[in-house]
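*Asks:* coordinates only, sequence not included:
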């Protein structure tokens, strides 16, 4: 059986980048011969098998022909006469169109190694334009390798832009958009994903709610960068330094969607944007099939991020109710996720990138003070139903008030 290591494993090995998955290509075989060797079929749209021992993926060499719009509109031909070069020709980028044979010799008919060395993301052939998912994939590879200096080739950017004009991006299904976005948010530089999509005019088609933020001004004294879209990407950059979790990064990215709905007559102020964007966020998450726990965090950050920024000014009852709303008394992880997203928002402004965010520790300590109240007396006074909740709320407010007084005294003493 003639096998080749292909795709990301070759690319990342040449980059001295961590290799996590090994994909193999088989030339000269059939479905029947693979089954006879004990391979287990798993491919739905084309012949892919799992190795009986290693469980790595082995795919038969194939060619593809466009038959209809969208990424599923292809006719696949997989047969023993398909060569390694023909299979590599159908791939998206030159850096993904390389293979290593059983003797570790590089097969590189489209000069992918040169593009690796020159840090270029370049399409293999005009057939690139037949699959709209490749727009997302190029953007995702930019997010993966931007910190190494990779850029999209100008001819590839132009081709992606032509695909958008022809309506190819309109055929992207929500599940695939979310899958690629989710992967991009896990990468080192997720901002590059959205920058590449915007450069080829795909952002307004795929993520119109995010695209609408560009060109929307904010008060310069609070946002020296002024543009809300720029601020949004700065927040994503900051949150990527604070956390690798997708839900936190997503919440930071989407927190200001409401500013895209502010009437022009109200610019540059955005009063009420925290609630104005909630329905927009609901629709965004519904359209892309975003997991519910991700959506819930996004909703909380959108609605309460300005509360968090003004935390030291809030009354004890307002702070208690906010902590209750974000489930701070039940889920420490949710509280921490909320704080990190808000901290990224505060730092995602020109000149504020390295500012301290005392609200973070203040909120953690306030939540801890409210959680540590003694509720035994309430539970043994025959309180029932809503009365228990009201009594606990009063105890929490009192605990937070004491904490605030202690905090203020400590800060005053340090200042003096």
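*Replies:* Received, thanks. Source: prediction; values computed, not measured.
*Asks:* contacts, neighbours, all on C-alpha from now
*Replies:* Fine.
*Asks:* contacts for stretch 178-185?
*Replies:* The contact list for stretch 178-185 (CA atoms under 8 Å, 6 or more residues apart in numbering) reads 136-137, 139-141, 143-144, 190, 193, 246, 249-250, 288-290.
*Asks:* can you do 7 Å?
*Replies:* Contacts to stretch 178-185, defined as CA atoms under 7 Å, 6 or more residues apart in numbering, come from residues 136-137, 140, 143, 190, 193, 246, 249, 288.
*Asks:* Please identify the one among the residues you listed that lies nearest to residue 208.
*Replies:* Nearest to residue 208 among the contacts of stretch 178-185: residue 288, at 12.4 Å, using CA to CA.
*Asks:* The closest one contacts residue 206, doesn't it?
*Replies:* No: in this structure, residue 288 is not within contact of residue 206 by CA atoms under 7 Å, at 10.0 Å.
*Asks:* give me the number of residues near residue 414?
*Replies:* Applying other CA atoms under 10 Å, we find 8 residues neighbouring residue 414.
*Asks:* which stretch of helix or strand covers it?
*Replies:* Using DSSP states H and E, residue 414 sits within helix 386-415.
*Asks:* coming back round to it: higher neighbour count, residue 288 and residue 206?
*Replies:* Set side by side, residue 288 and residue 206 show more neighbours around residue 206, with 22 against 18, by other CA under 10 Å.
*Asks:* Residue 252 versus residue 302, what's the distance?
*Replies:* With the distance defined as CA to CA, to the nearest Å, residue 302 ends up 8 Å from residue 252.
*Asks:* got another, please set it beside the one above:
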């Protein structure tokens, strides 16, 4: 058989923080491994990574023993150390999780227990103690989580890209339009500019398009990405909030509710709510891509979600269309806010994996196929956990190479 000339050992599709962390881990754990990263945008981290609120999550929300719990707790400490080592803007601020209704108190106490099971320091607060941290915030009770922080994830991704030593192709040269996987020949990917790259293994970190990439590779992901847009405002009076303030989340959903987060630039983000996006990169209501929308509607899981959770969805939709309704949600935590305090801010889109039966995948999801590793669910707290996630994906990719 004719010997194949490979352009690289591992080809990573997706230049967000998980893809770049994987490239970084590959070149560090196996020096000499040739890594190429494909990113269809003109720079790194332009979608989920670059459109979040920059929070370094503690890991308090996640089921003990889950990948999210393990990687978030470990990743938060590693992210702070990484930022300090490379001079990337960051701060360990702590955060409040505030109960504003009596019905939320049992869930707040359950979070205290979960935090302790995950090894996270938690302080319980009464109404008067809330004011010591946040004078303008009101609630019946709260917990303070000291290990939460903020950072500039865009800068983290840019440093990972540089420090990985990988070849990174942006734009048309980084858009994978066709994938051919053959038993003896590895994986060949044709990009939008007509180039063909041959690799011994492929890593799929395509985020909003990860299920499509898996299918192009020839693997059945057994899930679909259903995009949810998270809409933000910026607080015109940032002095109302000192740090990070969250409501008690509903455990039935992987969303944290409308919260207040002071960013590394000093501005305060308010949000997000969560509404179905009409395109995978549908950052505004007018952005509609019929083929992508048809794919979402054709997936049985989408209809199961709608039937089970229509009341929750109706509330989110109302807050999306009505600034007054959004303001009412904020006032539960911050009574002093009024509609004039909320200035529209760019939205993000969450790549939420949904199973056929309508289950919202709540943990990170990584699956393997022949000569391929697919990261199929990595929304928040994936940025926080990106360094340990990258090592895990790299470990699996190196296993593919050895095989």
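*Replies:* Received it, and whenever you're ready, just let me know what you need. Only a predicted model underlies this, so the values are computations on that prediction, with no experimental measurement involved.
*Asks:* care to give me the TM-score?
*Replies:* The pair, once superposed, lands on a TM-score of 0.22 when counted by TM-score structural alignment, normalised by the length of structure 2; 154 aligned residues with a CA RMSD of 7.5 Å.
*Asks:* Narrow the contacts of stretch 178-185 of structure 1 to those in helices?
*Replies:* 136-137, 140, 143, 193, 246, 249, 288 (DSSP state H).
*Asks:* Going by distance to residue 240 of structure 1, which of the residues you listed wins?
*Replies:* residue 249 (6.6 Å).
*Asks:* contacting residues for the closest one?
*Replies:* Contacts for residue 249 of structure 1 were tallied using CA under 7 Å, 6+ apart; they are 185, 236, 239-240.
*Asks:* Of all pairs in those, which one is the farthest apart?
*Replies:* When these are compared pair by pair using CA to CA, the farthest-apart members prove to be 185 and 239, with a separation of 10.5 Å.
*Asks:* And for residue 279 of structure 1, the neighbour number?
*Replies:* Neighbours of residue 279 of structure 1 under the rule other CA under 10 Å: 13.
*Asks:* immediately after the helix or strand that contains it, which helix or strand?
*Replies:* In this assignment (DSSP H and E), residue 279 of structure 1 forms part of helix 278-288. Past helix 278-288 of structure 1, heading to the C-terminal end, the next element that is a helix or strand (DSSP H and E) is helix 292-309.
*Asks:* ok, residue 176 of structure 1 - contacts?
*Replies:* Residue 176 of structure 1 makes contact with no residue, according to CA under 7 Å, 6+ apart.
*Asks:* residues touching residue 325 of structure 2, list them.
*Replies:* By CA under 7 Å, 6+ apart, the contact list for residue 325 of structure 2 reads 318-319.
*Asks:* and it, how far is that from residue 316 of structure 2?
*Replies:* According to CA to CA, residue 325 of structure 2 and residue 316 of structure 2 sit 9 Å apart.
*Asks:* With residue 155 of structure 2 instead?
*Replies:* For residue 155 of structure 2, the distance to residue 316 of structure 2 under the criterion CA to CA works out to 31 Å.
*Asks:* same check, this time on residue 72 of structure 2
*Replies:* 27 Å.
*Asks:* neighbour-wise, which of those two wins?
*Replies:* Per other CA under 10 Å, whichever of residue 72 of structure 2 and residue 316 has more neighbours is residue 72, with 31 against 22.
*Asks:* What is the neighbour count of the residue nearest to residue 180 of structure 2 when sequence neighbours are not counted?
*Replies:* Take residue 180 of structure 2 and drop its neighbours on the chain: the residue closest to it by CA to CA, 6 or more residues apart in numbering is residue 188, 5.1 Å away. Close neighbours of residue 188 of structure 2, defined as other CA under 10 Å, add up to 22.
*Asks:* for the one 3 residues further on, same thing?
*Replies:* Taking other CA under 10 Å as the neighbour definition, residue 191 of structure 2 ends up with a count of 21.
*Asks:* The one 10 residues further on now?
*Replies:* The tally of other residues near residue 201 of structure 2 (other CA under 10 Å) stands at 24.
*Asks:* ok, it touching residue 372?
*Replies:* Yes: with contact defined as CA under 7 Å, residue 201 of structure 2 counts as touching residue 372 (5.7 Å).
*Asks:* What's the first helix or strand after the longest helix seen in structure 2?
*Replies:* With residue count as the measure and DSSP H as the assignment, structure 2 has helix 300-321 as its longest helix. Going down the chain from helix 300-321 of structure 2, the next helix or strand is helix 323-331, by DSSP H and E.
*Asks:* Let me know the angle separating that following helix from helix 300-321.
*Replies:* Taking axes from the mean of the first three to the mean of the last three CA atoms, to 10 degrees, helix 323-331 of structure 2 and helix 300-321 form an angle of 90 degrees between their directions.
*Asks:* buried ones in helix 323-331 of structure 2?
*Replies:* 323, 325-330 (16 or more other CA atoms under 10 Å).
*Asks:* before we move on, what about stretch 280-288 of structure 1?
*Replies:* Neighbour-count burial for stretch 280-288 of structure 1, counted by 16+ other CA under 10 Å, picks out 280-281, 284-285, 288.
*Asks:* Out of the residues you listed, which is nearest to residue 27 of structure 1?
*Replies:* Distances from these to residue 27 of structure 1 were compared by CA to CA; the smallest belongs to residue 288, at 37.4 Å.
*Asks:* That closest one and residue 379 of structure 1, how far apart?
*Replies:* 44 Å.
*Asks:* Over to residue 74 of structure 1?
*Replies:* 66 Å.
*Asks:* of those two, who's got more company?
*Replies:* Using other CA under 10 Å, the more surrounded residue of residue 74 of structure 1 and residue 379 is residue 74, with 17 against 13.
*Asks:* For the more buried one, which non-adjacent residue is spatially closest?
*Replies:* With CA to CA, 6+ apart, the residue lying closest to residue 74 of structure 1 is residue 66, at 4.6 Å.
*Asks:* Now for that neighbour, how many residues are close by?
*Replies:* Around residue 66 of structure 1 there are 16 residues (other CA under 10 Å).
*Asks:* Let me know whether it touches residue 75 as I believe.
*Replies:* Yes: applying CA under 7 Å, one finds residue 66 of structure 1 in contact with residue 75, separated by 6.4 Å.
*Asks:* what sits against residue 114 of structure 1?
*Replies:* Applying CA under 7 Å, 6+ apart, no residues qualify as near residue 114 of structure 1.
*Asks:* Sounds good, over and out.
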